[in-house]
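> sequence unknown, structure follows:
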């Protein structure tokens, strides 16, 4: 009898749940299924418009409002500067087309990191992730934050602000943008789209200012709003002395090798302004139909950006005296103020700051996903790949005194599990990756300067850009049957490789300090990669 009772009790213990228990469990299972479905949809939530917004937002940022000074100081004439901007745009377009092929054929989050791993192996991918996460992206965001500070400083006081004040403004601006982008992906996408509208509006206002100056001159050559006299009284292609890195340059008495070095520095500055054309590839797995959407977004973005940059630089040379172009890292603010006075300078300052904030948004978005991809490959500690709020901020199962019954406890657990699922779905940003980017970028803001960081970023990026496009040609030969929804003509990647290699070699000799730092980081990365294994 006792054995039978034990057996009966055991059967009850392992029996299927009763109807009442199922009533509690089934809604929870349905909610869990819905949450899994939402997470599945989350990975494919980016459209062509979203990818276009990310590309335009990250490209039209601090570069077009600051790097014209670096370009102008390294070329002999305004006409040569405008040609440099065209060359930089076409070169970036060739690289973007090459990356579009890889992004459509290998739609993996991580972009260039995953292409390098697929083509060359683990070590090369680790080096790229190491350099980008530890140097390139933080340096770029530091530059954008510094431009925000310098733009604000140029109109807030007749005298230049103290360095510590500029650094403080830059730090506050950057921390604010990281916090905004650490909520969820949808908010970041909406921010990118909003910032894109502001960027295009800012570019349009500057171009309109140049057009007004031209029209005013045609109506009245002595008009006070006809800009500087240089644009209609001087030869746009005549060489004139300039100052580069604090040293005067006499273009009539330097060797061709030195001239090529200056042109390389100018093209790097222009390319940095165009930089970001590869960032849609970082989130390729989150784009719907990447084989069609990614190339379309890249083409449209490059047309908009190249046209905008050429027109904006033309407006700068109309609005500003030519000898002032190379002396200001806030050239957009100086141009607006020279034509319409301090109120216009304040308006443009606000718009430039918002535009740079948009670039920071897109960079935070991209570096976060790159860090997640790197942690998933065990290039970085695993916790950096986690998304959402840290566990200590989530609600756990409650054990309260009035939940004495099993049904009450199950109901309480169901409620809290549902709340945790909602939280983890809403707060889906890679928080730990953002914290890492925040810390590293603050170091660059506090210790670096605009022009030193600019040269370093250009060299570091183009080493991996060229390596990736070389890999594209290798992949065409090694895997001819790989499905390629988009494939540009072979001449584009070849031009990109040749020109990019020449620039890297000459710039490494022209800027030995930056090239030495880059070489040291690559050596350290190789050692870390070996120890990691």
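Structure received. It should be emphasised that the depicted structure is a prediction, and the values quoted were computed from it without experimental measurement. Residues are numbered from 1 along each chain as shown.

> please make it C-alpha for all contacts and neighbour counts, starting now.
Fine.

> next one: residue 110 from residue 386, what distance?
In this view, residue 110 and residue 386 are 15 Å apart by C-alpha to C-alpha, to the nearest Å.

> and if you look at residue 271?
In this view, residue 271 and residue 386 are 33 Å apart by C-alpha to C-alpha.

> more neighbours, those two?
Neighbours were counted for residue 271 and for residue 386 using other C-alpha atoms under 10 Å; residue 271 has more, 24 against 18.

> ok, second structure coming up, stack it against the first:
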């Protein structure tokens, strides 16, 4: 079969409209982060102005990336998102390493993290039976959630899009309700919005803000998702830029308002004390609702966060597989991964492969948490004992946290940089949308990315180097796949 025939056979239909595109952004980003991360931010930045600044900077940083990526999505409306842009700008190897890392840890790790957060709140609503370990019960719920969203998106992209719209409406409505609740019930105090400023400005304060930024970026993570679906979005030159910019503006407003609402109701030390909780009913959102509504409020927020993380998980199942699909279509992944289901017209094999690996990460993470860490006399290398001990004390939803953010930030930075490369390499290529504020917008993103990655290498060197190792392991894999022959790359599907 010729490459042209193969590409025509694997073309995906355009079934997503502007509302679905917007909900992919908003619904994918709002997961468990805004319900959990504010406690970690309060611990690292113990003053209100610094907390607000971290959320604003994180939001503007993500918005700058989204406005830049919108140019690429409108210019090259093909399935695969960052993989497509990296290949067009830098060649096949960097693009493959992105897809490799996306599959092994970034996308599947995000899914495992979201599924674990879903399970945390599910376990509060439906406690584990007396003879079942709580972590095993939660792992079972996480696996069931991944299976559910995988099945939904195999059955149809339009079905996955409709689920995303309904879930986004639910979670945005829920957030707005939480924001106005203290105003309606009179449960907040302006006295809680203290200290307003730090006692001194020093390197320690900057270090705390950088540490907090990792969590904030995780809460904003997912803004790149829509571009993976560019081949399936109707009128991508118009709808992709509008959805990215409007979606990020909506998220920044909601996150800021929700964070201030938390601090309006709860004293800052009370929020900071919840930074390392392992139970969903003890997270900052749960305490917030308990102070306002009592035990019924805790049950309500558990249900809302459970639904929120499920919809965010669905967004990942909807968008992530397009990168592996595109790789296979270009000859850089097993060809069966780019198979389109004859009835449902979805990249079913790519969706199922992603779901399977995300489940395996969930199971492995659970084992590392449940199984007692080996002692120093076990015969294992000290590094492995140390890592296992650390993981044994880590909530499942935070297990892959740093790995996901470090790898995602690295490839997001390369993708944003490809705007400069492609404007020089292909200046005559049609650009329905040009990045607002160019070249300052992408430069802002790139400088912030370098600063953040440097801080992560300093503060979490083991996790960051492990993330780099996963990327490097893609080199021999690329050699194996590239031996299958050269592939054709075009700009329009």
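Looks like it came in fine. Note that the structure is a prediction, hence the values are computed from the model and not measured.

> quick one: what's aligned to residue 235 of structure 1 in structure 2?
When structure 2 is aligned by TM-score structural alignment, residue 235 of structure 1 is paired with residue 194.

> again with residue 147 of structure 1
Using TM-score structural alignment as the criterion, residue 147 of structure 1 maps onto residue 117 of structure 2.

> ok, residue 200 of structure 1 next?
Match for residue 200 of structure 1 (TM-score structural alignment): residue 172.

> ok, how many other residues are close to that match?
18.

> that one: what secondary structure?
helix (DSSP: H, G, I helix; E, B strand; the rest coil).

> and it, how far is that from residue 156 of structure 2?
24 Å.

> one more: residue 118 of structure 2?
On the measure of C-alpha to C-alpha, residue 118 of structure 2 and residue 156 of structure 2 end up 23 Å apart.

> between the two, which one's more packed in?
When residue 118 of structure 2 and residue 156 are compared for neighbours, residue 118 comes out ahead with 31 against 20, by other C-alpha under 10 Å.

> burial count for the closest residue to the more buried one other than its chain neighbours?
Using C-alpha to C-alpha, 6 or more residues apart in numbering and skipping residues adjacent in sequence, the residue nearest residue 118 of structure 2 is residue 306, 4.8 Å away. Residues lying near residue 306 of structure 2 (other C-alpha under 10 Å) number 25.

> tell me which element the counterpart of residue 306 of structure 2 in structure 1 falls in.
Under the alignment by TM-score structural alignment, residue 306 of structure 2 pairs with residue 353 in structure 1. Here residue 353 of structure 1, judged by DSSP states H and E, is contained in helix 342-376.

> then residue 75 of structure 1?
Using DSSP H and E, residue 75 of structure 1 falls outside every helix and strand.

> list the contacts for the equivalent of residue 109 of structure 1 over in structure 2?
If you follow residue 109 of structure 1 across to structure 2 using TM-score structural alignment, you land on residue 79. By C-alpha atoms under 8 Å, 6 or more residues apart in numbering, the contact set of residue 79 of structure 2 is 12, 227-232, 322-323, 325-326.

> make it 10 Å
Shown in contact with residue 79 of structure 2 (C-alpha atoms under 10 Å, 6 or more residues apart in numbering): 11-12, 73, 226-233, 319-327, 329, 492-493.

> which among these end up buried?
Neighbour-count burial (16 or more other C-alpha atoms under 10 Å) is assigned, among these, to 11-12, 73, 226-233, 319-327, 329, 493.

> the aligned residue in structure 1 for residue 108 of structure 2: how many residues sit nearby?
Using TM-score structural alignment, the equivalent of residue 108 of structure 2 in structure 1 is residue 138. By the criterion of other C-alpha under 10 Å, residue 138 of structure 1 has 27 neighbours.

> so residue 138 of structure 1 is in which element?
helix 137-156.

> that helix vs structure 2, average offset?
Averaged over the aligned pairs, helix 137-156 of structure 1 sits 2.1 Å from structure 2 after superposition, using mean C-alpha distance after the TM-score superposition for structure 1.

> which residues sit in contact with the residue nearest to residue 123 of structure 1 when sequence neighbours are not counted?
In this structure, residue 123 of structure 1 finds its nearest non-sequential neighbour in residue 529, 6.5 Å apart by C-alpha to C-alpha, 6+ apart. Applying C-alpha under 10 Å, 6+ apart, one finds that residue 529 of structure 1 lies in contact with 122-127, 130, 379, 523.

> are any of those residues buried, and which?
122-127, 130, 379.

> now, these that are in helices?
The helices, defined by DSSP state H, take in 122-127, 130 from these.

> kindly reformat those residues as CSV containing distance to residue 509 of structure 1.
Shown next, in CSV, are those (distance: C-alpha to C-alpha, whole Å):
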residue, distance to residue 509 of structure 1
122, 29
123, 26
124, 24
125, 26
126, 26
127, 22
130, 24
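
> what is the nearest of these to residue 264 of structure 1?
Of all these, residue 264 of structure 1 sits closest to residue 127, with 24.5 Å by C-alpha to C-alpha.

> counterpart of that closest one in structure 2?
So residue 127 of structure 1 corresponds to residue 97, using TM-score structural alignment.

> what about that match, distance to residue 404 of structure 2?
Per C-alpha to C-alpha, residue 97 of structure 2 is found 15 Å from residue 404 of structure 2.

> if we can go back for a sec, spell out the secondary structure type for the residue nearest to residue 123 of structure 1.
Reduced to three states by three-state DSSP, residue 529 of structure 1 is helix.

> what about it, distance to residue 130 of structure 1?
For residue 529 of structure 1, the distance to residue 130 of structure 1 (C-alpha to C-alpha) stands at 9 Å.

> could you find the closest non-adjacent residue to the aligned residue in structure 2 for residue 372 of structure 1?
Using TM-score structural alignment as the criterion, residue 372 of structure 1 maps onto residue 325 of structure 2. Leaving out its chain neighbours, the residue that sits closest to residue 325 of structure 2 by C-alpha to C-alpha, 6+ apart is residue 338, at 4.6 Å.

> alignment lookup: the one you found to structure 1.
So residue 338 of structure 2 corresponds to residue 385, using TM-score structural alignment.

> and what of residue 158 of structure 2?
Aligned partner of residue 158 of structure 2 by TM-score structural alignment: residue 186.
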